[in-house]
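In: next one to model:
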Amino acid sequence: MKKILFLIVVMFVAYSCTKEQYRAPSISGVNTDTIVLNIGDKIILAPNITNLKGNGYTWLINGKQAAAGEVNYTFEAATSGDFTVTFKADNKGGTDEQSFKIFVEKPIAISLNDQLSVSMCNVIEITPTVSGPERSGFEYEWSIGDSIIGKQNNLSFISPAAGTYVLNFRAIAGKQSATVSRTITVKPEQYIRNAYMVYEYAPSPGKNHNWSIIGSADGWKFGDEHPLSYNEFLAKATEIRKEDDAAGLFIGSWGGSATFKFDHTVANAPGKPDLEIAGTYSRLDPPTVYVAYDRNKNGKPDADEWYEIKNDDYGLEDMPDYAITFTYDSTTTDAKRIYTYFDWKDNQDSAFAGQILTNKTFTSAMTYEGTFSTRGFFPGLNMTNINTKEVAILDGWKSSFTRKGKRITKNLTGIPPFFQKLNIDIDLAVNSKGESVQLPGIDFVKVVKVVYPIEQDFINAGGKIVDYNMDEGRMLQVSTILDKTLKN
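Out: This next block holds a predicted model:
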């Protein structure tokens, strides 16, 4: 009996030891997040294992055995795609398995034209084809040497200087990047630095306003006046400004403007002024400048291509939608004098209105060449026959017109206008919402008078309102508009 009992105890102990020795393995330490790799990356997969006795190990990639007998496995990203790397551990006590999820991104590939060329001061649109990872958040960088010139997929390239440049394009996605380099040839051209072409002329009149002047304010005595039809005046102003970049135009009182065109695109040079505008204005009465890039190359500034250059007065307008309507009334003469009347009225609920009278003797209105001066006449008005004293509105001009825009009201007392230069940086261009815009360059410049004297400058003279805004000493004149980036 004792022998039988001893045998049972021995068998029980032996059985118990066998079960302990082959307890089923347990795998842990496998993150459920997908591991993202790039081509060429390597990663060591090292799970944690408990119950090691008698274990066998197998590694499978997408169901196919990749290794056996190893606790750790080095996965090398040789091709792109999704991979399930499964680790199995088994012994006589049981089996366990866990899987790593791995995604290998496609490599970045860039396709870009091998031959790039453009004339100086012209824009070439360069758009490489970029393929690779299916992800958002690509980053791009264009550079020449150490200078970063763009951070978008496409590049609007322009250079004001001829030469050969090495253009680098880099695409970045996550941890990977790719770079290509191309040579771009900029061909030489001859341009005029001044925006000599007058595209549009819309002056606002006032006392002794000289709408037909192309030159200096005193040049009327020397024949700088050109009373012509509207289109002929634009052509004449363009002709003269091409030869003489200082030949100015009178913009006049509030709301007056002129639009000028370059014979090339002015490059936007990063970090420095691109334009220099010379004119006569007060330091508290700078003109507002708008610029346009002819993106669609139709030769005109479309409405959606205009951007304002942000200056110290930006956002100070107290009347964003102000307007004044000017209307020619009449001209009368006597034996010695000529009297010209025009009316004006603004668009406010309690409207300001008035009448400007210009009267001058015939002798004081004659140039040295013996022609009658248009100084003080309504824009487009001229004495067509000095003998009969006949006056007329010339073709293309209007006897009534409205000037619209924003109005910035200031006290300009004691701050006279003088000839000065205004630097313009295209990088300060903003859209109608005040958001900065990135322009490769500009083709058109519009100069507008927006500052208006405060109401205390309205005085009552003999029962009539006299508007200081339309005083001769407050009128804006613009002459040179130079491309500062062009060196030839």
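In: when you work out contacts or count neighbours from here on, use the C-alpha atoms and nothing else.
Out: Noted.
In: check which element follows the longest helix along the chain along the chain.
Out: Secondary structure of the chain per DSSP state H: the longest helix is helix 2-21. Sequence order places strand 26-28 as the next helix or strand after helix 2-21, per DSSP states H and E.
In: counting by contacts, list what that next one packs against.
Out: On a contact count with 3 or more Cα pairs under 8 Å, 6 or more residues apart in numbering; DSSP states H and E, strand 26-28 meets strand 48-50, strand 94-104.
In: this one next, for a side-by-side:
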Amino acid sequence: MKKRISLSYTLFAGLLFLISCSKNNSPLLPEITMDIPSQGYEVAAGDQLSLVAQASNADGASYRWTSNGQVVSQEQTYNFSSDVPGVYQIGLNVATAQGAASTQFKVTVTSSPYITKVFEYQYGPGQHASILTTSESNNLVGSPWADGKSFVHLGGWGGYIVAGFDHKVKNRDGYDFAVYAQPGASSEPGVVYVMKDTNGNGKPDDGNWLQLKGSEYDNAETVHNYEVTYYKPANGGNVTWEDNQGNTGELVPNYGTDSWWWAGYGDKTEVNFNGERLPDAYVNTSTNDSTENWALGDGLFAWGYAETYNNQDYDTSLKANRFDISNAVNADGPPANLDGIDFIKVQSSVFQISGWLNEVSTEVSGAADLNMLDNAN
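Out: Predicted structure coming up:
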């Protein structure tokens, strides 16, 4: 009797062992193990987000990524990028011979088509020096003229502002970005420079600024690599200057001759600027010695400069001049061949006092990535 019980027990234990082995040897389904944030991912427009599919039991697996229902990749790694802000529904499917697993999550593309940060602002000596405030440069950030914002005075020759976008402005066919004018009626041309964030640190410290070539780049009166040092007035006189061409002079306003043109420089005894000097912009066309009639010189500044009106790149609806990144040139003139830019510098570039107009001084109200602006509108 005991032998029969023992035999039955042995048979039962063997059966359990076989069942256990059968379960342990059954094909295992893939399981996605990616550590996905509960709110999904966030990325700035134009930047790349590298998504790597991670799954267990995935030997020989195939992968399929979708964005808003459209298949975008069949590789294990999907590099997501979009220039258009919004929420994108990303799907991942991992399939093996034993079965498949899938998941979905959001990628939010956040960005602004406009300037988001000013890095440096330096006013060039001129008639508005005494009215500037510490918040002047904020007028360049965000949508132009919103919330009571005005514009930024750059002052006389050399004054500049350095600012950046929160994404890369890509070099596409045609115009890529715009720089908003005052707006006004009198052109006061400024040269625009660009820089790419090559080292990815979010700062404009990636080598030399690259000039966007304009219509006067090869003009015989244009001076490349121009430099001016301005000197603090003595005894309430005028600001004096000397340049790297051996010239000297003084800034003589049409009204007021005291040192208020030096306001903002405090105890500094001199300030220095360098860049490109454009030809004089204005000509006194009056035939009467007792009157002045200042007019923009014929055939000048047809394209490629900030705050120029009635030329081929001025958009009357935007009240802005439009720029093509393809016009960026290296210091010695050849094309820089940039695929995109992150930072801009706008500089007052005409060194002229035109009678009652006083100094020719560029004013700007912001800048925008035209591709994003088109999509936003």
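In: TM-score of the superposed pair?
Out: Scored against TM-score structural alignment, normalised by the length of structure 2, the superposed chains reach a TM-score of 0.56; 258 aligned residues with a Cα RMSD of 4.0 Å.
In: one step back: to the chain's geometric centre, what's the distance from the longest helix of structure 1?
Out: In terms of Cα atoms, centre = their mean, to the nearest Å, the centre of helix 2-21 of structure 1 is set 89 Å apart from its chain centre.
In: against which helices or strands is that helix packed?
Out: The contact analysis (3+ Cα pairs under 8 Å, 6+ apart) places helix 2-21 of structure 1 against no helix or strand.
In: now mean neighbour count and distance to D346 of structure 1 too, for the helices and strands packed on strand 26-28 of structure 1, in CSV please.
Out: Output for those, formatted as CSV (neighbours: other Cα atoms under 10 Å; distance: least, Cα to Cα, whole Å):
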stretch, mean neighbour count, distance to D346 of structure 1
strand 48-50, 12, 84
strand 94-104, 17, 68
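In: now distance to I8 of structure 1 too, for these, in a markdown table please.
Out: Shown next, in a markdown table, are these (distance: least, Cα to Cα, whole Å):
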| stretch | distance to I8 of structure 1 |
| --- | --- |
| strand 48-50 | 32 |
| strand 94-104 | 27 |
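In: just the helices in structure 1 please.
Out: Taking DSSP H to define them, one finds helices in structure 1 at 2-21, 230-243.
In: the stretch 251-400 of structure 1: strands as residue ranges?
Out: Secondary structure of the stretch 251-400 of structure 1 by DSSP state E, counting those that start in this stretch: the strands cover 257-267, 275-281, 288-292, 306-309, 319-333, 337-346, 353-361, 381-385, 390-393, 400-410.
In: run through who's touching the last one.
Out: By Cα atoms under 8 Å, 6 or more residues apart in numbering, the surrounding residues in contact with strand 400-410 of structure 1 are 204, 255-256, 284, 316-328, 450-454.
In: now with 7 Å?
Out: 255-256, 316-328, 450-454 (Cα atoms under 7 Å, 6 or more residues apart in numbering).
In: how far does that strand sit from the chain's center?
Out: 25 Å.
In: mean deviation of it from structure 2?
Out: Following the fit onto structure 2, the mean deviation recorded for strand 400-410 of structure 1 is 1.9 Å by mean Cα distance after the TM-score superposition for structure 1.
In: got it, and the third one?
Out: Mean deviation of strand 288-292 of structure 1 from its aligned counterpart in structure 2 after superposition (mean Cα distance after the TM-score superposition for structure 1): 1.0 Å.
In: and if you look at the fourth one?
Out: In the superposition with structure 2, the average deviation recorded for strand 306-309 of structure 1 is 2.0 Å (mean Cα distance after the TM-score superposition for structure 1).
In: and that strand, what does it pack against?
Out: strand 288-292, strand 429-430 (3 or more Cα pairs under 7 Å, 6 or more residues apart in numbering; DSSP states H and E).
In: kindly report the same for the second one.
Out: Strand 275-281 of structure 1 makes packing contacts with strand 418-424, strand 476-483 when contacts are defined by 3+ Cα pairs under 7 Å, 6+ apart.
In: dump those strands into CSV; add distance to F87 of structure 1 and mean neighbour count as well.
Out: Below are those laid out as CSV (distance: least, Cα to Cα, whole Å; neighbours: other Cα atoms under 10 Å):
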stretch, distance to F87 of structure 1, mean neighbour count
strand 418-424, 67, 15
strand 476-483, 69, 25
